[in-house]
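Novice: Sharing a model that was predicted from the sequence below.
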Amino acid sequence: MSGTIEPSTVKRSLSVHAAIGLIAGALLYLVSLTGTLAVFYSELQRVEQPDAPEMSTIDPHAVQRGVEAVLKSEAGKPTTTHLYVHLPVADLPRTTISTDTNAVHLDSAGNIAREEEIAWSDFLVELHYTLNLPSLVGITIVGILGVMMLALALSGVVAHPRIFRDAFRLRARDGGGVGLADWHNRLSVWSLPFSVAIALTGALIGLASLTAYAIAANDYGGDLEAVYGPVFGEEGEPDATAAAAPNVAAALKHMAREYPGVRVTYAILHDPLTKGQHVQIVGEHERRLIFGEYYAFSSDGRFEHTAGLSDGSLGQQAAASTYRLHFGTFGGLGVKLAYLLFGLALTAICATGTYIWLGKRQRRGVHEPRLRAAWNGVIWGGPIALVTSLLARLALGNEAPFPAIFWGTLFLVIVGAVITKQARQQSLDPLNGRNLNAT
């Protein structure tokens, strides 16, 4: 039996290798594209549901009435373990209560106004976080993509020693791809700090979940709370005995009185309507990257302690800072617009990098028109699929199957691009490139 590998086998293996590279590039492109849009998650919610009641502030007693009304409406449903009250902030001036089964908007008096209907905005963020895969699998893959993006950014600088000196050099566009490579390199230089920050924080967010699961399985018998508790605060001892609704108003009043410089963003009820319930208030600190500090209260509204995200260990503060740095929610609209600009640049870098890679392979004699056509399908298919899913939201409402619509549309665009390319090739004379259909 000969040990020589058939040339056809080698060729097929190279094609498979190239296809895998194309898939990785496609996922990087989609994560960059959706992440750029997800920066405006709050604004997208207001566009998607423009008729929700809005207010700049809400009275603590109105919040209390809303909490009690929502808990009463949950009777007969599966027990809610956590209830979240989103309080009005500048970019999303709405009061919204979410439970394990539902989400509703409150009016300024604390009455339930209507159900929250932001399924497309949530789908976009979920697509960015997990690629619509099962939570742990998806977020781990996205974390790995963050590591890849970081490696590509840093290795690109090392591989081009003149990259900073030529930061504003753009050569003429030509058939050899020099102009495209220059744009790729220039965008990479101009957006390098942003790309490194986004890739690093994305990798940390994505791989932190996998690390937490591994530590919990190995050291705490699968108890995730034991892993997250020292960083984000302990849950407390559960006691399922029935109890009245907790005094959220007292907790909010305490925050206004004792922490007037803290902007309260959320009130979180743990195990509501049980004797084991307690309240956490999340408050943003000015000029800090942390997403907020957790202020713990007993069920009767008595302040107990903070989690230490604002003044605890450096590890705690760093962990609490990754989210706002990753999504650009720390400096108002100006920072979000900067993230939009640099995010588009990063998306273009992902797109042009694969074109440059395919061009180099072609110059080495490896002609892969189907892969190039497939990549064209990815570049155009991503935005088309997002627009199609948004149109489905407008036509079908909040219950539209957004993941199926998005991935189905993207698949059809890619397949259509490949089929169109093959049809064009077959219509050309293989000897001189003359269009046979024209004769």
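Specialist: Here it is on my side, so go on. Numbers count the residues shown, from 1 in each chain.

Novice: going forward, measure contacts and count neighbours with C-alpha atoms only.
Specialist: OK.

Novice: burial count for Thr388?
Specialist: 17 (other Cα atoms under 10 Å).

Novice: err, Val196, not the other one
Specialist: 19.

Novice: And the closest residue to it other than its chain neighbours, how far from Gly202?
Specialist: Using Cα to Cα, 6 or more residues apart in numbering and skipping residues adjacent in sequence, the residue nearest Val196 is Leu150, 5.8 Å away. Computed as Cα to Cα, to the nearest Å, the Leu150 to Gly202 distance reads 10 Å.

Novice: And these two? Which one has more around it.
Specialist: Gly202 (27 against 22).

Novice: what about the strands in the stretch 101-250 of the chain?
Specialist: 103-106, 112-115 (DSSP state E, counting those that start in this stretch).

Novice: Columns mean neighbour count and distance to Arg46 on top of the ones you listed, output as TSV?
Specialist: Below are those laid out as TSV (neighbours: other Cα atoms under 10 Å; distance: least, Cα to Cα, whole Å):
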stretch	mean neighbour count	distance to Arg46
strand 103-106	22	12
strand 112-115	16	14
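
Novice: Out of the ones you listed, flag the one nearest Val178.
Specialist: Closest approach to Val178 among the strands of the stretch 101-250 of the chain (Cα to Cα): strand 103-106, 52.4 Å.

Novice: on contacts alone, who are the packing partners of that closest one?
Specialist: Packing partners of strand 103-106 (3 or more Cα pairs under 8 Å, 6 or more residues apart in numbering; DSSP states H and E): strand 95-98, strand 112-115.

Novice: Switch the strands of the stretch 101-250 of the chain over to TSV; also include distance to Arg65.
Specialist: Formatted as TSV, the strands of the stretch 101-250 of the chain follow (distance: least, Cα to Cα, whole Å):
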stretch	distance to Arg65
strand 103-106	10
strand 112-115	9
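
Novice: So which of those strands is nearest Gln280?
Specialist: Comparing the strands of the stretch 101-250 of the chain under Cα to Cα, the one sitting nearest is strand 103-106, at 18.7 Å.

Novice: re earlier: minimum distance to Arg370: which of the strands of the stretch 101-250 of the chain has it?
Specialist: The nearest among these, by Cα to Cα, is strand 103-106 at 45.7 Å.

Novice: Leu44: neighbour count?
Specialist: Neighbours of Leu44 (other Cα under 10 Å): 19.

Novice: could you pull out the helices for the chain?
Specialist: All helices of the chain, identified by DSSP state H, fall at 7-38, 41-48, 60-73, 119-130, 135-159, 178-190, 192-219, 224-232, 248-258, 314-319, 322-327, 332-363, 369-396, 402-426.

Novice: Report the angle between the last one and helix 119-130.
Specialist: Angle of helix 402-426 versus helix 119-130, following axes from the mean of the first three to the mean of the last three Cα atoms, to 10 degrees, is 70 degrees.

Novice: List the buried residues for helix 402-426?
Specialist: 402-403, 405-407, 409-411, 413-415, 417-418, 421 (16 or more other Cα atoms under 10 Å).

Novice: Now do the same contact list for Thr9.
Specialist: When the contact criterion is Cα atoms under 8 Å, 6 or more residues apart in numbering, Thr9 has no partners at all.

Novice: hold the first one in mind and look at this next one:
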Amino acid sequence: MRTVLVTGPGGAGRTTVAAATALAAARTGRRVLLLTSDRGPTPDAVLGTPLTPESGARGRAPWAPPTEAAPGLWAARIAPGEHFRTLAGDLQQRGASVFDLLGASPLDPEELTELPGAGQLSLLAALRAAHADADRWQTLVVDMPPVHEAVALLALPEQLGRYLDRLLPPERQAARALRPVLAQLARVPMPAQRLYETAAQWQQELAAVRQVIEAPGTTVRLVAEPGAVATEALRTARAGLALHGCRIDSLVANRLLPDGSADPWLAGLAAEQQGAHKDLCEEFLADGVTVRELPHLGRSPRGAGDLALLADRATLPPDGREPAEPWRVADRLATDGMLTWHLPLPGARREELGLVRRGDELVLSVGPFRRVLPLPSALRRCSVSGAALRDGELCVRFVPDPDLWPRTS
């Protein structure tokens, strides 16, 4: 399935571009599902048709029933509240015996109110659910949260999976058969079997979402209204997306003002915007990222007519994507006595980087974003000797540990 995740700085017009992207895909004869996390009236106004309210969600799908917005295009609003109530109900059912043991009373469905973070979890669940229904949809377009939140969201499945592995190591599950002996002799606390079963189910869910995010057909489409603030936000987010292995298929420069205005104020604003747009084009085009340009309509886009004008310029690149360049290890032992790990991080700045070796892992930070990277096997027997950032690529140098590296005769 072709999946396009649309994000950008707040107020850049993400919802409009997501709708235009979805309409452009539907015009090619594909069956398209547009999912939006915007809970306000903007998606309805842009599409020119009311979407089913969140309260209309039924069953286990984390969105309200889709509305046909155009031939081949269905749109739906993600339903965090309903999804949270479904998850909470399942958790209560699974833990019924524990609640009985503690003398706790389960919460009624009417008492279950959405908690912070429910929106992020429902969006991840929607990604997986849409891909599970791939026979129905050929293209999925997702109107994501603002770009920094979106990067953190796309990193969440890997982070939660790592936390579960640390808190409930799978190898400890094998020792549950020895629980009575251990409890009697050593008083080692052993988690309940149901806890491990729940953790295993969560791991499967997280792995499925990661598979969607890392799929060859999944890309990120960045949206920005050119300007100094947008340029800085995109630069940081771009490095964060690269850190987490997400590929950008295109940058959409939105609401571009026309040239030659007789109004001096408008002409000055257009000139300033054009300068920022030129800088963005130079940066993104140099790395092979397509740049799309959408004009300012002189009004907020409303309905099928306006959306059709934008869809003409919001077409998708060809299906699939080129394989991402691997984070390669270069063998320079013979010439320089070291191995180097090359990590592409376009947009990163030296002063924003953080690098810590922790056992067999490398903790890498880029601005507000962080990822724990397992070291390739050869590098686990080495020590970090330095790092350098050149032309958007971080090169980490490793020298062999003489106590661990095999000696040659």
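Specialist: Thanks, I have it. In this text, all values refer to a predicted model and were calculated from it rather than measured experimentally.

Novice: Quantitatively, what TM-score do the chains reach?
Specialist: Once superposed, the chains reach a TM-score of 0.26 (TM-score structural alignment, normalised by the length of structure 2), with 176 aligned residues with a Cα RMSD of 7.1 Å.

Novice: what about Ala237 of structure 2, how many residues close to it?
Specialist: Neighbour tally, Ala237 of structure 2, other Cα under 10 Å: 28.

Novice: Name the next helix or strand following the helix or strand where it lies along the chain.
Specialist: Here Ala237 of structure 2, judged by DSSP states H and E, is contained in helix 228-243. Next along the chain after helix 228-243 of structure 2, taking DSSP H and E as the criterion, comes strand 248-256.

Novice: Report all helices and strands that the helix or strand just after that next one contacts.
Specialist: Sequence-wise, the next helix or strand downstream of strand 248-256 of structure 2 (DSSP H and E) is helix 264-285. Where contact means 3+ Cα pairs under 8 Å, 6+ apart, helix 264-285 of structure 2 is packed against helix 228-243, strand 248-256, strand 290-295.

Novice: now for the second one, which elements pack on it?
Specialist: Okay, so that is strand 248-256 of structure 2. So strand 248-256 of structure 2, by 3+ Cα pairs under 8 Å, 6+ apart, packs with strand 218-224, helix 264-285, strand 290-295.

Novice: if you set the cut-off to 6 Å instead, what comes out?
Specialist: Contacts defined by 3 or more Cα pairs under 6 Å, 6 or more residues apart in numbering; DSSP states H and E place strand 248-256 of structure 2 against strand 218-224, strand 290-295.

Novice: Buried deepest among the helices and strands packed on helix 264-285 of structure 2, which one?
Specialist: Counting by mean count of other Cα atoms under 10 Å, strand 248-256 has the highest mean neighbour count of these, with a mean of 22.

Novice: what angle separates it from strand 218-224?
Specialist: 20 degrees.

Novice: contacting residues around strand 248-256 of structure 2?
Specialist: With contacts defined as Cα atoms under 6 Å, 6 or more residues apart in numbering, strand 248-256 of structure 2 is touched by 219-225, 289-296.

Novice: show me where structure 2 has helices.
Specialist: Going by DSSP H, structure 2 shows helices at 14-26, 42-47, 80-94, 96-102, 118-132, 147-167, 170-173, 179-185, 193-213, 228-243, 264-285, 303-311, 333-336.

Novice: Return the most buried member of these.
Specialist: By mean count of other Cα under 10 Å, the helices of structure 2 have helix 14-26 as the most buried, with a mean of 27.

Novice: and that one, what other elements does it pack with?
Specialist: Where contact means 3+ Cα pairs under 6 Å, 6+ apart, helix 14-26 of structure 2 is packed against strand 139-143, helix 303-311.

Novice: Export the ones you listed to CSV and append columns for distance to Arg358 of structure 2.
Specialist: Putting these into CSV (distance: least, Cα to Cα, whole Å) gives the following:
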stretch, distance to Arg358 of structure 2
strand 139-143, 36
helix 303-311, 48
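
Novice: For Glu393 of structure 2, which of the helices of structure 2 is the nearest?
Specialist: Nearest to Glu393 of structure 2, of these and by Cα to Cα, is helix 228-243 at 10.2 Å.

Novice: orientation of the closest one relative to helix 147-167 in degrees?
Specialist: In terms of direction (the same axes, to 10 degrees), helix 228-243 of structure 2 departs from helix 147-167 by 30 degrees.

Novice: Which other helices and strands does helix 228-243 of structure 2 contact?
Specialist: Short answer (3+ Cα pairs under 6 Å, 6+ apart): helix 228-243 of structure 2 packs on no helix or strand.

Novice: relative to helix 264-285, how tilted is it?
Specialist: 20 degrees.

Novice: hmm, back to that, these two touch, right, the residue nearest to Val196 of structure 1 and Ile198?
Specialist: No. The criterion here is Cα atoms under 6 Å, and Leu150 of structure 1 misses it with Ile198 at 8.5 Å.

Novice: give me the number of residues near the closest residue to Val142 of structure 1 other than its chain neighbours?
Specialist: Once flanking residues are discounted, Val142 of structure 1 sits nearest to Gly206: 6.0 Å by Cα to Cα, 6+ apart. Residues lying near Gly206 of structure 1 (other Cα under 10 Å) number 25.

Novice: if I pick Gly206 of structure 1, what's in contact with it?
Specialist: With the criterion set at Cα under 6 Å, 6+ apart, Gly206 of structure 1 makes contact with 139-140, 142-143.

Novice: Return the distance of Ile419 of structure 1 relative to Thr36 of structure 1.
Specialist: From Ile419 of structure 1 to Thr36 of structure 1 the distance is 30 Å (Cα to Cα).

Novice: Same check on Val85 of structure 1?
Specialist: Here Val85 of structure 1 is placed at a distance of 27 Å from Thr36 of structure 1 (Cα to Cα).

Novice: Next: Arg424 of structure 1.
Specialist: Going from Arg424 of structure 1 to Thr36 of structure 1 by Cα to Cα gives 35 Å.

Novice: for Gly332 of structure 1, same thing?
Specialist: 15 Å.

Novice: got it, and Gly359 of structure 1?
Specialist: For Gly359 of structure 1 relative to Thr36 of structure 1 (Cα to Cα), the value is 27 Å.

Novice: What number of residues are in the vicinity of the closest residue to Ala152 of structure 2 other than its chain neighbours?
Specialist: With Cα to Cα, 6+ apart as the criterion, Ala152 of structure 2 has its nearest non-adjacent residue at 7.4 Å, and that residue is Phe369. By the criterion of other Cα under 10 Å, Phe369 of structure 2 has 21 neighbours.

Novice: Over to Glu304 of structure 1?
Specialist: 11.

Novice: now, which of the buried residues of helix 402-426 of structure 1 sits nearest Leu337 of structure 1?
Specialist: Phe406 (25.6 Å).
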